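>>> sequence plus the predicted model coming up.
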Amino acid sequence: MEKVLVIDDSLVQAEYLKLILQDEYDVTVCQTGADGFLQAMSGEYSLIFLDVVMPDIDGFMLLRKLQGTVQTKYTPVILITSLSDVQHEEKGLTLGAVDYISKPFSPVIIKARANTHIKLHRYQMQFRQQAMVDELTGVANRRHYEDESRAKWREAVRLGLPFSLCMLDIDKFKVYNDTFGHPSGDKVISTVAQTISSHLQRATDFFGRYGGEEFVAILLGNDAESAYRFFKTIRQAVEDLHLPHNPAVSEWVTVSVGGVTLVPKESDLYDTYLKIADIMLYDAKRFGRNMVVWSDANKEQWREK
């Protein structure tokens, strides 16, 4: 059953909406903007009904927050208000609301609008998922990375969270392809991708294929040392697959890993730290491959011996 969130400071209005919708949807009610935002952050909702006039945070401001947050920016929002003038309607739609309903509202209209926007949301998410998945590996593709990386960076800036950016590369992959052929190489890329992906399961984690045999990962909340230890575990997991390589270069297929952790500020540039992560990856290759090299914002480094 699709989930609907109602955010309205009037319990009478909120419960009325719930009564209208509860036969077809799993409806949750929140009476403050703060509680509603926290609930919406679960990312589980297919539609949000949002009252414009609330005492703690008005609907327009909350709509901005929902639109600017990774977990909620694609969730459709219908504004509900007694402010029926065109100016307020235009403002809501400009800020990203999908619809605008004035009080008092008709149950038939509420059901129809909910049904329409939930269907549209479902189709859009299916299309988006298909467009954002790498066909070979089933993980996020480069386009998805470009979208998510900037959004997660902005969220880390806003919340003051540690942001870890990681680059991973299959070692001596050209030699592997030359030895075993491209179909086998594709299988190795897919297997390695699935192994790494299985370790990145938190809602705030991101993992995708950057291009060729190179991958990118993002963590929110880990300090530099814990991120370093985490990717050591992933590097070891790939080696433990025991996928045979050309014995002239390596017994098994392995990956090299480079990354950086910082708490980004408004003045920091994402591309600066992407370059640092890439340099750490280059160092991992230079120091012998099959290792993790990590840095923090103060250029302190961790490296496997």
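Yes, it's here. This one's a predicted model, so the numbers in the text were calculated from it and none came from an experiment.
>>> drop to CA atoms for contacts and neighbour counts, all remaining ones
Will do.
>>> can you count the residues close to Leu19?
12 (other CA atoms under 10 Å).
>>> got the buried residues for the helix or strand hosting it?
Assigned by DSSP states H and E, Leu19 falls within helix 11-21. Neighbour-count burial for helix 11-21, counted by 16 or more other CA atoms under 10 Å, picks out Gln13, Ala14, Glu15, Leu17, Lys18, Ile20, Leu21.
>>> contacting residues around the third one?
By that I understand Glu15. Residues near Glu15 by CA atoms under 8 Å, 6 or more residues apart in numbering: Val29.
>>> take the buried residues of helix 11-21 and write them to TSV, including distance to Phe207.
Formatted as TSV, the buried residues of helix 11-21 follow (distance: CA to CA, whole Å):
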residue	distance to Phe207
Gln13	42
Ala14	38
Glu15	40
Leu17	39
Lys18	37
Ile20	40
Leu21	37
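>>> give me the distance between Ala34 and Leu63.
12 Å (CA to CA, to the nearest Å).
>>> of those two, give the one with the bigger neighbour count.
Ranked by neighbour count (other CA under 10 Å), Ala34 and Leu63 place Leu63 first, with 23 against 14.
>>> that one touches Ala97, doesn't it?
Yes: counting by CA atoms under 8 Å, Leu63 does reach Ala97; the two are 7.5 Å apart.
>>> shared neighbours, the two?
Shared contacts of Leu63 and Ala97, defined by CA under 8 Å, 6+ apart, are found at Val77.
>>> please compute how far stretch 197-210 lies from its chain's middle.
Taking CA atoms, centre = their mean, to the nearest Å, one finds stretch 197-210 lying 9 Å from the centre of the chain it belongs to.
>>> no wait, stretch 93-107
Counting by CA atoms, centre = their mean, stretch 93-107 is centred 28 Å from the centre of its parent chain.
>>> most distant residue from the middle of the chain?
Ranking residues of the chain by C-alpha distance from their mean position (CA atoms, centre = their mean) puts Ala248 at the top, at 39.7 Å.
>>> could you pull up the contacting residues of the spatially closest residue to Val216 that is not a sequence neighbour?
The shortest distance from Val216 to any non-neighbouring residue, by CA to CA, 6 or more residues apart in numbering, is to Met167 (4.7 Å). By CA under 8 Å, 6+ apart, Met167 lies in contact with Glu214, Phe215, Val216, Ala217, Val257, Gly258, Gly259, Ala277, Asp278, Leu281.
>>> if you set the cut-off to 6 Å instead, what comes out?
Each residue near Met167 by CA atoms under 6 Å, 6 or more residues apart in numbering is listed here: Phe215, Val216, Val257, Gly258.
>>> what about these, which one has the most neighbours?
Using other CA under 10 Å as the neighbour test, the contacts of Met167 are led by Val257, with 32 neighbours.
>>> pretty sure that one sits in a strand.
Yes: using DSSP: H, G, I helix; E, B strand; the rest coil, the secondary structure at Val257 is a strand.
>>> alright, now check it against this:
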Amino acid sequence: MAKQQPAGRILVVDDQATNIELLHNIFKEVHEVEFAMTGEEALEMAIRDLPDIILLDIQLPGMDGFEVCRRLKSNANTRHIPVIFLTAKNDVDDMVNGYKQGAVDYVIKPFNWFELIAKVNTQLVLREMKSELRNAQEREELFLRQIQLSLEETELTLGGGRPQTKQRVLIVDDSVSNIETLASMLGDEYELFFAVNGEQAKQIAREAHPHLIMLDVVLPDTDGYQVCKQLKREPETRDIPIVFVTSRDSAEDETRGLEAGAIDYIIKPYSHSIVKARTRNLLELVRNRDLLKKLTLTDALTGVPNRRNFQEVYRREWFRACRAREPLSLIMIDIDNFKRFNDFYGHPAGDACLQKVAKMIYQVRKRNTDFVARLGGEEFVVILPDTDAEGGQRFADAMLNAVRKLAIAHEHNDGKKIVTISAGLVTCYPGPHISRENLLSTADECLYQAKKEGRNRVCSRMEPSDDPA
């Protein structure tokens, strides 16, 4: 089932009644649609009503669309409103001029309604994401301010100060010259990957997980539509936005690409300004989506991933280990006698303790694939992909030692005087002989055993394998 379009308020600016009627019929079932027939009227309505998006014709009586857009973008109250130009001319110079004035996209008349809906939908989704992101950041900032009043010693910040990395773009084209052209346009801003056929593209998409895929329709081993459909079916790649970059410019081809799951369609030969503008707009959408997702998947107190994030990563790593026939180690962790700590030192000190322990466990990681999460309370979990029992034991021992070195005072920790942790480690070769739930239960049993034996230790188990090797 297709996703429902997000509802929004659309201002259509066109001096042709037939175009106004057509656009009204396209959007009236979902959106609130208003109309203006001159540039002056459009500016007045935009300032007064602040629509969510403006569909703006270039050829208007008196003030043309370029000037309307320029004035909208110079006004602090309206500059945030996305503008999509509507034009009867497929003129590169006009498109470039439109992007320079601040437009986010172009639609050529006569309208391909599927393309138009997709582009409006993209901008409305981006608007919702930005709104949710602002709200989430405001909630988190308020929470952090409240915590900071009580926690002056903590060194762990939530998401701040991390270096910005380039977004990754995968270019798929069997023509070396086309790849070189796109690389010259985008190489300075993005980390680029290249594929010359469909199979190579799918493999790189799974391994590199790019933020955007620019996909040619004509490939030597398959067509781009099939590659797009296959990527959209796989959980690891279905959320990656795909843009078709092709010389096929018919409405039928464009519609077929959008129906396959693409988010946009760029026609060859390339215009440097258009490719850069559309890529930048799409990657802004991705960046906001990823940041919003990160906020919803991060534990607000400690800054490490939360339970929901763990469930997603655990499922993904389990099936990856099944495919690769690699070992997977799982560690359940508990801060020893944490209730006594909270009762004696108070909850602000307890929160500071959780933050320091989370940070220390996180710093023990040697690889980006090693995953640490807080499940709730004083309980944490670590996923170690492609790690055997010996490697899991080394990691667990390093964790315990690192937390002991923090030397956080704990007068009620069974005579140990400092904060310690207990851990349950289990290793297996995932397969039909064992389930994810069973592995979690076994790790919990090992953690219970560690506590029973006196805490401040690791108990481990190697699950039997059905691997004939």
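All right, it came through fine. Treat the numbers as computed from the prediction; the structure is a model and nothing was measured.
>>> quick revisit: aligned to the residue nearest to Val216 of the first structure, what sits in the second structure?
For Met167 of the first structure, the aligned residue in the second structure is Met332 (criterion: TM-score structural alignment).
>>> please apply the same query to Ser184 of the first structure.
Ser184 of the first structure maps onto Ala349 in the second structure, by TM-score structural alignment.
>>> and what of Gly258 of the first structure?
With TM-score structural alignment as the criterion, Gly258 of the first structure lines up with Gly424 in the second structure.
>>> circling back to that earlier point, helix or strand right after the helix or strand encompassing the residue nearest to Val216 of the first structure?
Here Met167 of the first structure is covered by strand 163-170, with elements defined by DSSP H and E. As assigned by DSSP H and E, the chain's next helix or strand after strand 163-170 of the first structure is helix 173-180.
>>> do I have it right that the match of Gly258 of the first structure meets Glu445?
No: under the criterion of CA atoms under 6 Å, Gly424 of the second structure makes no contact with Glu445, lying 7.2 Å away.
>>> what stretch of the first structure does stretch 22-40 of the second structure fall on?
Residue span in the first structure matched to stretch 22-40 of the second structure, by TM-score structural alignment: none.
>>> check stretch 377-384 of the second structure too.
Aligned by TM-score structural alignment, stretch 377-384 of the second structure falls on residues 212-219 of the first structure.
>>> ok, stretch 95-103 of the second structure next?
On the first structure, no counterpart of stretch 95-103 of the second structure exists by TM-score structural alignment.
>>> buried residues, the longest helix seen in the second structure. List them.
When the second structure is parsed with DSSP state H, its longest helix is helix 113-150. Using 16+ other CA under 10 Å as the test for burial, helix 113-150 of the second structure gives 113, 115-116, 118-130, 133, 140, 144.
>>> mean deviation of the helix or strand following that helix from the first structure?
Scanning forward in sequence from helix 113-150 of the second structure by DSSP H and E, the next helix or strand is strand 168-172. On superposition with the first structure, the mean distance recorded for strand 168-172 of the second structure (mean CA distance after the TM-score superposition for the first structure) is 2.3 Å.
>>> strand 168-172 of the second structure packs against which elements?
Helices and strands touching strand 168-172 of the second structure, by 3 or more CA pairs under 6 Å, 6 or more residues apart in numbering; DSSP states H and E, are strand 191-195, strand 212-215.
>>> the same query, at a cut-off of 10 Å, please.
When contacts are defined as 3 or more CA pairs under 10 Å, 6 or more residues apart in numbering; DSSP states H and E, strand 168-172 of the second structure sits against helix 176-186, strand 191-195, helix 198-208, strand 212-215, strand 242-246, helix 272-296.
>>> ok, which of those comes nearest Arg436 of the second structure?
helix 198-208 (22.0 Å; CA to CA).
>>> got the angle between that closest one and strand 191-195?
150 degrees (axes from the mean of the first three to the mean of the last three CA atoms, to 10 degrees).
>>> post-alignment, helix 198-208 of the second structure versus the first structure, mean distance?
With mean CA distance after the TM-score superposition for the first structure, helix 198-208 of the second structure averages 5.1 Å from its match.
>>> what comes into contact with that helix?
Helix 198-208 of the second structure is contacted from outside by 168-174, 193-195, 209-213, 215-224, 226-228, 230-231, 234-237, 240, using CA atoms under 10 Å, 6 or more residues apart in numbering.
>>> ok, of the residues you listed, which come out buried?
168-174, 193-195, 209-213, 215-219, 224, 227-228, 231, 237, 240.
>>> so which residues of the stretch 301-450 of the second structure form strands?
Secondary structure of the stretch 301-450 of the second structure, counting by DSSP state E, counting those that start in this stretch: strands at 328-335, 371-376, 379-385, 421-428.
>>> which of those sits closest to Ile274 of the second structure?
Nearest of the strands of the stretch 301-450 of the second structure to Ile274 of the second structure, taken as CA to CA: strand 371-376 at 39.3 Å.
>>> what helices or strands is the closest one leaning on?
Packed next to strand 371-376 of the second structure, using 3+ CA pairs under 10 Å, 6+ apart, are helix 307-324, strand 328-335, helix 347-364, strand 379-385.
>>> which of these has the highest mean neighbour count?
Counting by mean count of other CA atoms under 10 Å, strand 328-335 has the highest mean neighbour count of those, with a mean of 26.
>>> report the mean deviation for it after fitting onto the first structure.
With mean CA distance after the TM-score superposition for the first structure, strand 328-335 of the second structure departs from the first structure by a mean of 0.8 Å once superposed.
>>> got CSV for the strands of the stretch 301-450 of the second structure, with distance to Leu56 of the second structure too?
Listed next are the strands of the stretch 301-450 of the second structure as CSV, based on distance: least, CA to CA, whole Å:
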stretch, distance to Leu56 of the second structure
strand 328-335, 55
strand 371-376, 47
strand 379-385, 51
strand 421-428, 59
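>>> Arg278 of the second structure: which of those is closest?
Evaluated over these, closeness to Arg278 of the second structure peaks at strand 371-376, with 34.1 Å, by CA to CA.
>>> pull the residues that contact the closest one.
With contact meaning CA under 10 Å, 6+ apart, strand 371-376 of the second structure is reached by 297-299, 301-311, 313-314, 330-333, 354, 358-359, 361-365, 379-385.
>>> would you map the helices across the stretch 201-305 of the first structure?
For the stretch 201-305 of the first structure, the helices defined by DSSP state H, counting those that start in this stretch cover 224-239, 270-286.
>>> now for the shortest one, which elements pack on it?
Helices and strands touching helix 224-239 of the first structure, as assessed by 3+ CA pairs under 10 Å, 6+ apart, comprise strand 163-170, helix 182-199, strand 214-220, strand 255-262, strand 292-296, strand 301-303.
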